[in-house]
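K.L.:
could you work out the structure for the sequence below:
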Amino acid sequence: MVGQQDKLEYNTLGVRTRFGRVWIPIGGELRTKILDEAHKSRYSIYPGTNKMYQDLRKEYWWPGMKHEVTKYVSKCLTCSQVKAEHQKPYGKIQQLDIPEWKWEHITMDFITKLPRTAKGHDTIWVIVDRLTKSAHFLPIRETFSSERLAEVFINEVVARHGMPLTIVSDRDTQFTSRFWKRFHEAMGTRLNISTAYHPQTDGQSERTIQTLEDMLRACIIDFGGSWDSHLPLAEFSYNNSYHTTIGMPPYEMLYGRRCRTPVCWGEIGQKELGSLEVIRETSEMFDQVKARMKAAQDRQKSYADKRRRPIEFDVGDRVMLKVSP
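P.N.:
The predicted model follows:
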């Protein structure tokens, strides 16, 4: 017997729905257009199978949807060209504590040696919030001084989110300079230095950088132009896409709702909430996300450490360092 919730219904706009989502018929090209928009447009920029499915399932439904999304992504020629090769990692995962509030504990790193653009940019400064997973991708020059980086940091991060309590970064010369240390002391921020190319400690920045590089490669292949012209929409796409660890897009965690795109046209208007209800829902969301992050950390460590090999070096040992292109 078919349950009441399984029956096709119509929403206020006269659109056929099922499970509260828009039902897409099998005939015509509508499904293909939705898949193209969710994968190839400048607002999405080639997400993986899980992200793409999670983004679509909130708005649309059709039989075998997940299988069709998986098949669609597997046949994408651009994805096969830009996705980086993975190698078996070394060392056990060393996880950081879960933050208590958004943009109080962040990580940052640089993507250097990029082709110089017409605006003179050759480096991307990647800054990620450890709680909401939201990120800023800032185009800069490798020759920027510590003073100039501090100015960019205040204008782009502090002005939007306030001064963080801790910053995790590797041993880049910009962060080990005396000016940068004095800057953090004056602002009351603790700078935690990790070992360079050591994803066991700062895997979040490394993974975000890998995703960003894949997105920019895809943009250059499909849309052309210089990489810094695609950076703003790459940041939007990253923050507005489903994140497995927190179970929602970073924008939804940061602002309370996901930003609208051509794919997510179902919601009309803005939801009105009373102040007390906003506080209650925000508190519940943070508790839920923290629980998800703790479960994700435990799950990642349990299956990742089983497949990792211990790594030990003595002073004077010669090692070969392989970095993803």
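K.L.:
from here on, contacts and neighbour counts on C-alpha atoms
P.N.:
Noted.
K.L.:
which parts of the chain are strands?
P.N.:
9-10, 16-18, 21-23, 60-61, 105-111, 123-129, 135-140, 166-169, 190-193 (DSSP state E).
K.L.:
wait, what's in contact with H121?
P.N.:
Residues in contact with H121 (C-alpha atoms under 8 Å, 6 or more residues apart in numbering) are 139-142, 228.
K.L.:
before we go on, could you also do this sequence so I can check it against the first one:
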Amino acid sequence: MFGSRSRHTHYHQTNRSYYGILLLLAELSRSSHLPPITLTIIIINVLIYFDIFPLFGLSSNLQSVCISTHAVLDQGDYMRILLAPFFHGDDMHLYYNMASFLYKGQQLETLFGSRYFALLVTILTISSSLMLVILGQLVSSLFDNPEYLFTCAIGFSAVIFALKVITTHYTPNYSSNSLFGFIPISTKYIVWVELIVIQLITPNVSFLDKWHNYLSGIKFIWKTDHKALTQLNQKAQINKRCERWRLKILEYDFKVKYIPGLTNLMPYYLSRSPVDDGEDDPDETTHLISASTQTDILFNNTHSPIIAAVETRAMKLRNKILNDTNNNKKLTSDSLNTSVEENRIIPFSMEQLIQAQQDDSYAKNILNNIKKYKNYIIKENLLMRRLNPPVPYVPRGDIRQTILSIYHDTAANGAHFGRDKTLHKIKTRYFWPSMYKDIDNYVKSCILCAQYNPRRQKSHGTLRPIKPPDGVWQLVSMDFHGPITPTSQRGNKYIISLTDVLSKFVVTKAVRDNTAQTTVRFLKEDVISKFGTPRCILTDNGTHFTSTMTNELFKQIGTTHLYSTPYHPQTNGQVERYNSTMDAKIAALSNLCKTDWDNQLPFVTFNYNATIHSSTKQIPFEIMYGRSPVLPFDHQDTNVNISYDSEHAKKLNQFLSKLNEQAKINIIKNQERYKQRYDVNRSDPTYNIGDLVLVKTLNIHYKFDIRYEGPFRIIEKIAPKTFIVQHVKKPTLHRQVTTDVLLPIFQRIYQ
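P.N.:
As a prediction, this is how the structure comes out:
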């Protein structure tokens, strides 16, 4: 209930340290607003810590002020109900409580007012103390253990916890972005900094490693109040750290279930509930510590009479291990040699190979007619292939599979090298007629090799271009580009661009963020209101395009929203190509610090639209508007001729139709030329529903990261190069993938 508990017979605040007081003063100096009641309570706690109450007849002995059921109910010392929360065991105990109280007091006293806040703190102080007294009585009666009546507590933690609940209710978005309460840290990194500090205090702590024996091989539900984790396994993560976590947990079969933070009480209880030190798990106790070291530790401990008189459960376990270690026989050279002989890998004996040859009809025929087979000899009843030197013939059966496994899978003999190296090792030691085909199949069907070996050939799958539309503004591509460094002087960090697939006409805008609100505003103000509503819009799967707000706009304007395949930017290649061109031109025009790039963006976009495009062989501006663009320095006639041509609309339509048709023809020709170059020396595998495949791991950042995940099974074919796959071990995990990220799994054939 409170910050600390004590059952010592006498406990004084001796040998005080004032580091916590200095930290608290630093925290107070950082606060621009100090409400009066909050400040008064902090001052009272600090003064009590400095022992001013003995001047008023109150003892500074914590044992005389801490609250317990026995002291209040049996001895009638009701003053402890008010005094115990204001006493602290040491300066850091005081600092942690007061720093936490400071932030909550600033929020709540400003919200309720000083008068009601003082009343609230008083009620919480009394009620929390009474609750501890009542709980002590109930628990003592329930477990028939009078020890709970004497459990003594001090500190302000119960009041602070109650204030935290109230603060969370009234200000749910409030968070203190600081470490230890006084080191300011960005919200983006505060969680990671806390985890690093925890890892420094308790290194090598991992939930999955700790519970691996319990979770591996079973289905379990992972409940969390972090809703983003529900999508963790649905797609690869751009963030390096999240991707490593995702790959680590793929071996487990679980379902992530979201629960609101207010109902996620168990983690809060487990992280705050005071428990006794658990005894060491025998399975986790190392037996590699030398006997002399353990003896020295115990010998040193016996110098203290207190330690000698008290033996904990962990010490009993350690003493048992020590006794078992001392009773073990010492290793000798003979026993060591025996151990080495027992651990040596002997897959089969020569007698077993001879017997296998006798049982094989093909080998037996050669043995009985050895004179007819010049390529074979018999040596010590063993059929050998006549090579230099001769090697044994291996018949069909388990021995062949054992040899393949040893010379490819084991670390000492094979180390998962490729077909040629494995073949060379085996053919210099053994022989059978189909060894080349068998070794090739064995290496191809090795899952570990497929997952970790780099691919040095072109990605699979031939090019399948998108057919150009019949007219302008029928199909457009949209994407965000950024974040761009440095941020512009206006605070812009992204460029949102929209490209017409037929005319290649581009619309761009520099924006501050890449949210759904920015997307909707761009479409309304810069696209629809100026150029009209496009028939279809092609985007990637970013949250700014998949949000409810964006899809609602598309429904209102009657536009079809098309999504590209996840992690396959080639689908939306139109806008990606413009982004790469735009970067170089903006960089060349910007100032030395590159902070005015958003000023240059309109000029780069205009010149792109006013210049002939390599694919269409037309000017995007002309296809869009039906006239040639006029550049700022072009010579213009000073005389303006105002005339009316009744055939203007008809001529304009004919002109635009001709431009559109020619642009479409040129795009198709350009696509055919590019496809011809792209498909050179590139395989085009065929996949069917039910095939087992591996899927390429995206965002690999470390040398030993797995390159292909799986196995997956193809369950749906939605396009010639696009499939839906399902994880074999995790049926709830589905992905939409393309041919270029798939790797087929070969069936292992045994002979």
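K.L.:
thinking again about what came up before, rebuild the strands of structure 1 as JSON lines, extending it with distance to R307 of structure 1 and mean neighbour count.
P.N.:
As requested, the strands of structure 1 are exported to JSON lines (distance: least, C-alpha to C-alpha, whole Å; neighbours: other C-alpha atoms under 10 Å):
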{"stretch": "strand 9-10", "distance to R307 of structure 1": "47", "mean neighbour count": "16"}
{"stretch": "strand 16-18", "distance to R307 of structure 1": "41", "mean neighbour count": "18"}
{"stretch": "strand 21-23", "distance to R307 of structure 1": "39", "mean neighbour count": "20"}
{"stretch": "strand 60-61", "distance to R307 of structure 1": "36", "mean neighbour count": "21"}
{"stretch": "strand 105-111", "distance to R307 of structure 1": "26", "mean neighbour count": "22"}
{"stretch": "strand 123-129", "distance to R307 of structure 1": "27", "mean neighbour count": "23"}
{"stretch": "strand 135-140", "distance to R307 of structure 1": "29", "mean neighbour count": "22"}
{"stretch": "strand 166-169", "distance to R307 of structure 1": "26", "mean neighbour count": "20"}
{"stretch": "strand 190-193", "distance to R307 of structure 1": "27", "mean neighbour count": "16"}
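K.L.:
would CSV of the ones you listed with distance to G203 of structure 1 be doable?
P.N.:
Compiled in CSV, the strands of structure 1 are given as follows (distance: least, C-alpha to C-alpha, whole Å):
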stretch, distance to G203 of structure 1
strand 9-10, 45
strand 16-18, 39
strand 21-23, 35
strand 60-61, 33
strand 105-111, 10
strand 123-129, 11
strand 135-140, 14
strand 166-169, 11
strand 190-193, 14
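K.L.:
right, and the ones you listed - which one's nearest L35 of structure 1?
P.N.:
strand 60-61 (10.8 Å; C-alpha to C-alpha).
K.L.:
what's the matching range in structure 2 for the closest one?
P.N.:
Taking TM-score structural alignment as the measure, structure 2 aligns no residues with strand 60-61 of structure 1.
K.L.:
and the helices in the stretch 451-600 of structure 2?
P.N.:
516-522, 529-531, 543-546, 548-557, 573-589, 597-609 (DSSP state H, counting those that start in this stretch).
K.L.:
could the ones you listed go into JSON lines alongside mean neighbour count and distance to F143 of structure 2?
P.N.:
Shown next, in JSON lines, are the helices of the stretch 451-600 of structure 2 (neighbours: other C-alpha atoms under 10 Å; distance: least, C-alpha to C-alpha, whole Å):
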{"stretch": "helix 516-522", "mean neighbour count": "17", "distance to F143 of structure 2": "58"}
{"stretch": "helix 529-531", "mean neighbour count": "11", "distance to F143 of structure 2": "75"}
{"stretch": "helix 543-546", "mean neighbour count": "18", "distance to F143 of structure 2": "54"}
{"stretch": "helix 548-557", "mean neighbour count": "14", "distance to F143 of structure 2": "55"}
{"stretch": "helix 573-589", "mean neighbour count": "16", "distance to F143 of structure 2": "70"}
{"stretch": "helix 597-609", "mean neighbour count": "19", "distance to F143 of structure 2": "72"}
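K.L.:
okay, those helices in JSON lines with distance to H93 of structure 2 next?
P.N.:
Compiled in JSON lines, the helices of the stretch 451-600 of structure 2 are given as follows (distance: least, C-alpha to C-alpha, whole Å):
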{"stretch": "helix 516-522", "distance to H93 of structure 2": "46"}
{"stretch": "helix 529-531", "distance to H93 of structure 2": "62"}
{"stretch": "helix 543-546", "distance to H93 of structure 2": "44"}
{"stretch": "helix 548-557", "distance to H93 of structure 2": "48"}
{"stretch": "helix 573-589", "distance to H93 of structure 2": "55"}
{"stretch": "helix 597-609", "distance to H93 of structure 2": "53"}
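K.L.:
to E341 of structure 2, which of those lies closest?
P.N.:
helix 543-546 (61.3 Å).
K.L.:
mean offset of the closest one relative to structure 1 (after superposition)
P.N.:
Its match in structure 1 and helix 543-546 of structure 2 itself, once the structures are fitted together, sit a mean 0.8 Å apart by mean C-alpha distance after the TM-score superposition for structure 1.
K.L.:
centroid-nearest residue for structure 2?
P.N.:
Centre of structure 2 computed as the mean C-alpha position; nearest residue by C-alpha atoms, centre = their mean is C242, 1.5 Å away.
K.L.:
what range does stretch 714-731 of structure 2 cover in structure 1?
P.N.:
By TM-score structural alignment, stretch 714-731 of structure 2 lines up with nothing in structure 1.
K.L.:
one step back: among the strands of structure 1, which is nearest E151 of structure 1?
P.N.:
Using C-alpha to C-alpha, the nearest of the strands of structure 1 to E151 of structure 1 is strand 135-140, at 11.7 Å.
K.L.:
which bit of structure 2 covers that closest one?
P.N.:
Mapped onto structure 2 using TM-score structural alignment, strand 135-140 of structure 1 spans residues 506-511.
K.L.:
what's in contact with that stretch?
P.N.:
Contacts for stretch 506-511 of structure 2 (C-alpha under 8 Å, 6+ apart): 492-500, 518, 522, 526-527, 598, 601-602, 605, 608-609.
K.L.:
and if we set it to 6 Å?
P.N.:
Residues outside stretch 506-511 of structure 2 that contact it (C-alpha atoms under 6 Å, 6 or more residues apart in numbering) are 492, 494-499, 598.
K.L.:
biggest separation within the residues you listed, which pair?
P.N.:
By the measure C-alpha to C-alpha, N492 and T499 form the most distant pair in the contacts of stretch 506-511 of structure 2, at 20.6 Å.
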